[in-house]
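> After the sequence you'll find the predicted model.
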Amino acid sequence: MDQPHAAWQRICALDDILPETGVCALLSGRQIAVFRLADDRLFALDNHDPKSGANVLSRGIVGDLGGEPVVASPVYKQHYALRSGACLEDAGTTLQTFEVQARDGAVWLLA
């Protein structure tokens, strides 16, 4: 996603995120959930769960539905596609996603 004035920011060491889990990063007052899969792929999306109104998605359950990597909200269990941010149970709900990468043993987020 191309954003004006966006810059890569170091979030944490890659080893700080256990495989199949997420962490929350606070960037410019915004909470962003960053997830690491077992194969070390990284994904980032809004931490705000629009169904519950809580900032909890980084604590959700990471999984796979039909080949699509997802996170299940810890509150009402909606599944959000990690690639697109789309809610699988509600086509009208999509979370913003962010570019994220591992570089030199660290996790970097474009925000």
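Yes, it's here. Computed from a predicted model, the values in this text were never measured in an experiment.

> From now on I want contacts and neighbour counts done on CA atoms only, so please keep to that.
Fine.

> element containing the residue nearest in space to the middle of the chain?
Geometric centre of the chain, nearest residue: residue 44, 3.0 Å, by Cα atoms, centre = their mean. Assigned by DSSP states H and E, residue 44 belongs to strand 42-46.

> Packing partners of that strand?
strand 30-36, strand 97-98, strand 100-103 (3 or more Cα pairs under 8 Å, 6 or more residues apart in numbering; DSSP states H and E).

> who wins for proximity to residue 83 among these?
Closest to residue 83 of the helices and strands packed on strand 42-46 is strand 97-98 (Cα to Cα; 7.5 Å).

> So which residues make contact with that closest one?
Applying Cα atoms under 8 Å, 6 or more residues apart in numbering, the contact partners of strand 97-98 are 1, 43, 44, 45, 46, 82, 83, 84, 85, 109, 110, 111.

> Check it against this one:
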Amino acid sequence: MNTITAVAVCSYDVLLPERGVAALIGQRQIALFRTHDGTVYALDNHDPVSGANVMSRGIVGSRGDVPTVASPMFKEVYDLRTGQCLDDPDVTIPAYGVQVVDGQVLVSAGDE
């Protein structure tokens, strides 16, 4: 059975704006990003194109009003809100729900 739970991952203050950080929830690697406006996003850390767990080292930016991260390997650009690749509509990265509660970052990811 696949259930969704919110897990405290880190303090909000340790997330630097426009930078990514990797976290482990169970056996799942998550990439967390805090954008310049203070919003926190979570994607899977696995880059589906290169096959490497590197998304937390991606380049944070935007395309228009869309917050993005570019893979550090082959530079595909992904929507931080949805995980949709903006360069190839057939490619996505799982995106996870994020809440900041009492200064703690909580990520909702299904159990493995």
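Now that the structure is in, tell me what you want to look at. Computed from a predicted model, the values in this text were never measured in an experiment.

> what's the closest of the contacts of strand 97-98 of the first structure to residue 74 of the first structure?
residue 46 (14.3 Å).

> show me what contacts that closest one?
For residue 46 of the first structure, counting by Cα under 8 Å, 6+ apart, the contacting residues are 31, 32, 33, 57, 95, 96, 97.

> what's the spacing between the first one and residue 25 of the first structure?
Think residue 31 of the first structure. For residue 31 of the first structure, the distance to residue 25 of the first structure equals 6 Å [Cα to Cα, to the nearest Å].

> do the last one as well
Residue 97 of the first structure sits 13 Å away from residue 25 of the first structure, taking Cα to Cα as the criterion.

> show me where the second structure has strands.
4-11, 19-25, 28-34, 40-44, 59-63, 66-70, 77-79, 95-101, 104-110 (DSSP state E).

> What range does the strand holding residue 44 of the first structure cover in the second structure?
Mapping strand 42-46 of the first structure onto the second structure (TM-score structural alignment) gives residues 40-44.

> which one is the equivalent of residue 72 of the first structure over in the second structure nearest to, not counting chain neighbours?
By TM-score structural alignment, residue 72 of the first structure lines up with residue 70 in the second structure. Closest residue to residue 70 of the second structure apart from its sequence neighbours, by Cα to Cα, 6 or more residues apart in numbering: residue 77 at 4.2 Å.

> so who does the one you found touch?
The contact partners of residue 77 of the second structure, by Cα under 8 Å, 6+ apart, come to 68, 69, 70, 71, 85, 86, 87.

> if you set the cut-off to 10 Å instead, what comes out?
58-63, 67-71, 83-88 (Cα atoms under 10 Å, 6 or more residues apart in numbering).
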